[in-house]
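*Asks:* Below is the structure, and that's it, no one-letter string:
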């Protein structure tokens, strides 16, 4: 089984510990993971702001870079959804315009083997207990792409419920958007901020000290609001919780602050 990590731009630039956590986790489960250095952006920012033609070379690049792998695993439902949901649409539009240029082949090659992390763990490896230990109170925020586009369902919860030492609290109004939405947060900052504050308020009612998610883009948005409010809540990516063990516990570094 040839497995590659698609780390995504946000994680590569801002949250490399999440990418390392994915590798640590998968290797603990007996999976050899490669990291093709030719990978780049999936094209989501360009596509979402209307630059479809400029996204097309990135579809080709993604398919080419990962051509030798059976599975592409990413710790981002947002980027996985971009590949699986939008690459075929990009190819279809190009074909309709008479300039297909191999996009259909690229999309057909990339889409079936692209998996969000929890999908890969539960559906491909067939595990929910990954041997993790995380003695903190956690509530989980399902990001929109994972919830609505990928249909992750209860996979993240099943993985979290199997973590030793964890206290898992249900997040009220969990299916509401956090307000990030990529360029939505830039174009509609007041609405985005209000939605983020609502999400944080719901999280605080759970009594959790950790707000967990499977997309660091959402967590980045929420962490910024939490920091400015001086709220006693920390954001941690799901992969970092699942990679944590008694022998090698999660260390919060700069993003989450000190956990006690």
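*Replies:* In hand now; what should we look at? As the structure is a computational prediction, the values presented were derived from the model and not from experiment. Residues are numbered from 1 along each chain as shown.
*Asks:* contacts, neighbours, all on C-alpha from now
*Replies:* Will do.
*Asks:* So which elements touch the host helix or strand of residue 241?
*Replies:* Element membership for residue 241 (DSSP states H and E) is helix 238-243. Under the contact criterion of 3 or more Cα pairs under 8 Å, 6 or more residues apart in numbering; DSSP states H and E, helix 238-243 touches helix 16-28, helix 155-161.
*Asks:* Turn the ones you listed into CSV, including mean neighbour count and distance to residue 137.
*Replies:* Shown next, in CSV, are the helices and strands packed on helix 238-243 (neighbours: other Cα atoms under 10 Å; distance: least, Cα to Cα, whole Å):
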stretch, mean neighbour count, distance to residue 137
helix 16-28, 19, 20
helix 155-161, 19, 11
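*Asks:* Between those helices, which one is closest to residue 4.
*Replies:* helix 16-28 (9.6 Å; Cα to Cα).
*Asks:* How far off centre is the helix holding residue 241?
*Replies:* Averaging C-alpha positions (Cα atoms, centre = their mean, to the nearest Å) puts helix 238-243 12 Å from its chain's average.
*Asks:* what does stretch 16-35 give?
*Replies:* 14 Å.
*Asks:* if we look at it, which residues are touching it?
*Replies:* For stretch 16-35, contacts defined as Cα atoms under 8 Å, 6 or more residues apart in numbering pick out 1-7, 11-12, 75, 117, 130, 237, 239-240, 242-243.
*Asks:* one more time with 7 Å
*Replies:* Contact partners of stretch 16-35, identified using Cα atoms under 7 Å, 6 or more residues apart in numbering, comprise 3-5, 7, 11, 237, 239-240, 242-243.
*Asks:* any idea which helix is longest in the protein?
*Replies:* Longest helix of the chain, by residue count under DSSP state H: helix 189-205.
*Asks:* mind listing the helices in the stretch 51-200 of the chain by residue range?
*Replies:* Listed in chain order, the helices of the stretch 51-200 of the chain (DSSP state H, counting those that start in this stretch) span residues 52-65, 77-81, 87-96, 103-110, 117-119, 144, 155-161, 183-187, 189-205.
*Asks:* Could you provide these in JSON lines, with additional columns for distance to residue 231?
*Replies:* JSON lines is the format used below for those (distance: least, Cα to Cα, whole Å):
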{"stretch": "helix 52-65", "distance to residue 231": "38"}
{"stretch": "helix 77-81", "distance to residue 231": "26"}
{"stretch": "helix 87-96", "distance to residue 231": "39"}
{"stretch": "helix 103-110", "distance to residue 231": "41"}
{"stretch": "helix 117-119", "distance to residue 231": "28"}
{"stretch": "helix 144", "distance to residue 231": "24"}
{"stretch": "helix 155-161", "distance to residue 231": "24"}
{"stretch": "helix 183-187", "distance to residue 231": "21"}
{"stretch": "helix 189-205", "distance to residue 231": "9"}
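*Asks:* Next up, a structure to set beside the first:
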């Protein structure tokens, strides 16, 4: 039974705690022993992305203090995991715990496919589902193939969803385009951010999506805001909720 330190992003903890609970449920359903260290804080991504690296450094060291001794660290967020795996080098490169911790930090679906070797989620989800591929998960964690790279297509999250009974995964015209959120980009470039979000929602509507899902609640938060303001008939669910068996 693998022991997992559950790493929950700030916005999930504060605004979407049900996504954290779904992640816990799913990991336990798959046979993991899960612990939630209450001393965890922000990974430092918002500060780092805005250029405030000095402010991000103590948060990176705090992450290592909290999680370095776990067998695995798992989070329902590609962007936060990408921060640890690809951007902590410039913050805490002198800490000998860094590389071992990076190697055992995983996004949720990545962990299920690559570590637990799960091939099928044995529960139904009879809905038309549109999968949004978040940028960090796609192009830094390589959770799926991207359209600009030649090679056989693959998708770890899509693979898990496709194994569920009754599900119909829709095919988007632009399956790996950014939603426009980008953290502080959505604040500094609000108009562009919203136009990009409109484009993604239009693609899902045209493709017949009933439930829009993703690995990152940050992307879904942005898209859900646009959907709500424009009163679109789309339901938004994090992939952990679907895989854990939550209903629409």
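*Replies:* That came through fine. Keep in mind that this is a model prediction, so the values were computed, not measured.
*Asks:* TM-score of the superposition?
*Replies:* The TM-score (TM-score structural alignment, normalised by the length of the second structure) is 0.93; 237 aligned residues with a Cα RMSD of 1.1 Å.
*Asks:* What's the separation between the equivalent of residue 54 of the first structure over in the second structure and residue 237 of the second structure?
*Replies:* Under the alignment by TM-score structural alignment, residue 54 of the first structure pairs with residue 55 in the second structure. Separation of residue 55 of the second structure from residue 237 of the second structure (Cα to Cα, to the nearest Å): 32 Å.
*Asks:* higher neighbour count, those two?
*Replies:* When residue 55 of the second structure and residue 237 are compared for neighbours, residue 237 comes out ahead with 22 against 14, by other Cα atoms under 10 Å.
*Asks:* distance of the more buried one from residue 193 of the second structure?
*Replies:* With Cα to Cα as the criterion, residue 237 of the second structure and residue 193 of the second structure are 21 Å apart.
*Asks:* Ok, residue 11 of the second structure next?
*Replies:* From residue 11 of the second structure to residue 193 of the second structure the distance is 19 Å (Cα to Cα).
*Asks:* Between these two, which is the more surrounded one?
*Replies:* residue 193 (19 against 13).
*Asks:* Identify the residues contacting the more buried one.
*Replies:* 180-181, 186.
*Asks:* Selecting buried members of those residues in PyMOL, what would you type?
*Replies:* In PyMOL, a selection of the buried entries from the contacts of residue 193 of the second structure looks like this (16 or more other Cα atoms under 10 Å):
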select buried, resi 180+181
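*Asks:* Can you tell me which of the contacts of residue 193 of the second structure is nearest residue 38 of the second structure?
*Replies:* residue 181 (28.0 Å).
*Asks:* hang on, isn't that closest one packed against residue 219?
*Replies:* Yes. Here residue 181 of the second structure reaches residue 219: they are 6.0 Å apart, a contact under Cα atoms under 7 Å.
*Asks:* Which residue is most remote from the mean position of the second structure?
*Replies:* residue 94 (27.9 Å; Cα atoms, centre = their mean).
*Asks:* how far away is it from residue 61 of the second structure?
*Replies:* On the measure of Cα to Cα, residue 94 of the second structure and residue 61 of the second structure end up 10 Å apart.
*Asks:* Over to residue 157 of the second structure?
*Replies:* 30 Å.
*Asks:* same check, this time on residue 210 of the second structure
*Replies:* Per Cα to Cα, residue 210 of the second structure is found 42 Å from residue 61 of the second structure.
*Asks:* Please apply the same query to residue 126 of the second structure.
*Replies:* From residue 126 of the second structure to residue 61 of the second structure the distance is 44 Å (Cα to Cα).
*Asks:* More neighbours: which of the two?
*Replies:* Taking other Cα under 10 Å, residue 126 of the second structure and residue 61 do not tie; residue 61 has more neighbours (18 against 13).
*Asks:* Find the nearest non-adjacent residue to that one, please.
*Replies:* residue 92 (6.8 Å; Cα to Cα, 6 or more residues apart in numbering).
*Asks:* Run a quick neighbour tally on the one you found.
*Replies:* Residue 92 of the second structure - counted by other Cα under 10 Å - has 18 other residues nearby.
*Asks:* same deal with residue 152 of the first structure?
*Replies:* Other residues close to residue 152 of the first structure by other Cα under 10 Å number 18.
*Asks:* got a list of what the counterpart of it in the second structure touches?
*Replies:* Alignment note (TM-score structural alignment): residue 152 of the first structure maps to residue 143 of the second structure. For residue 143 of the second structure, the contacting residues are 110, 137, 155-156, by Cα under 7 Å, 6+ apart.
*Asks:* do the same with residue 55 of the first structure
*Replies:* Neighbours of residue 55 of the first structure in contact, by Cα under 7 Å, 6+ apart: 43, 46-47.
*Asks:* Distance-wise, check it relative to residue 82 of the first structure.
*Replies:* 11 Å.
*Asks:* Find residues that contact each of those two.
*Replies:* Counting by Cα under 7 Å, 6+ apart, nothing touches both residue 55 of the first structure and residue 82.
*Asks:* buried set for the longest helix of the first structure?
*Replies:* For helix 189-205 of the first structure, by 16+ other Cα under 10 Å, it's 192-193, 195-200, 202-204.
*Asks:* and which of these is nearest to residue 175 of the first structure?
*Replies:* The closest of the buried residues of helix 189-205 of the first structure, once distances to residue 175 of the first structure are taken by Cα to Cα, is residue 199, at 10.0 Å.
*Asks:* Which residues are in contact with the residue nearest to that closest one when sequence neighbours are not counted?
*Replies:* The shortest distance from residue 199 of the first structure to any non-neighbouring residue, by Cα to Cα, 6+ apart, is to residue 178 (5.8 Å). Residues near residue 178 of the first structure by Cα under 7 Å, 6+ apart: 195-196, 199, 218.
*Asks:* Recalculate using a threshold of 8 Å.
*Replies:* 143, 192, 195-196, 198-199, 218, 222.
*Asks:* Just list the residues touching residue 244 of the second structure, thanks.
*Replies:* By Cα under 8 Å, 6+ apart, the neighbours of residue 244 of the second structure are 22-23, 25-26, 29.
*Asks:* so which of those residues hold up in the first structure?
*Replies:* With both residues aligned by TM-score structural alignment, their matches' Cα atoms under 8 Å, the contacts of the contacts of residue 244 of the second structure that the first structure also has are 22-23, 25-26.
*Asks:* Could I get those in JSON lines, plus columns for distance to residue 66 of the second structure?
*Replies:* Listed next are those as JSON lines, based on distance: Cα to Cα, whole Å:
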{"residue": "22", "distance to residue 66 of the second structure": "22"}
{"residue": "23", "distance to residue 66 of the second structure": "19"}
{"residue": "25", "distance to residue 66 of the second structure": "22"}
{"residue": "26", "distance to residue 66 of the second structure": "22"}
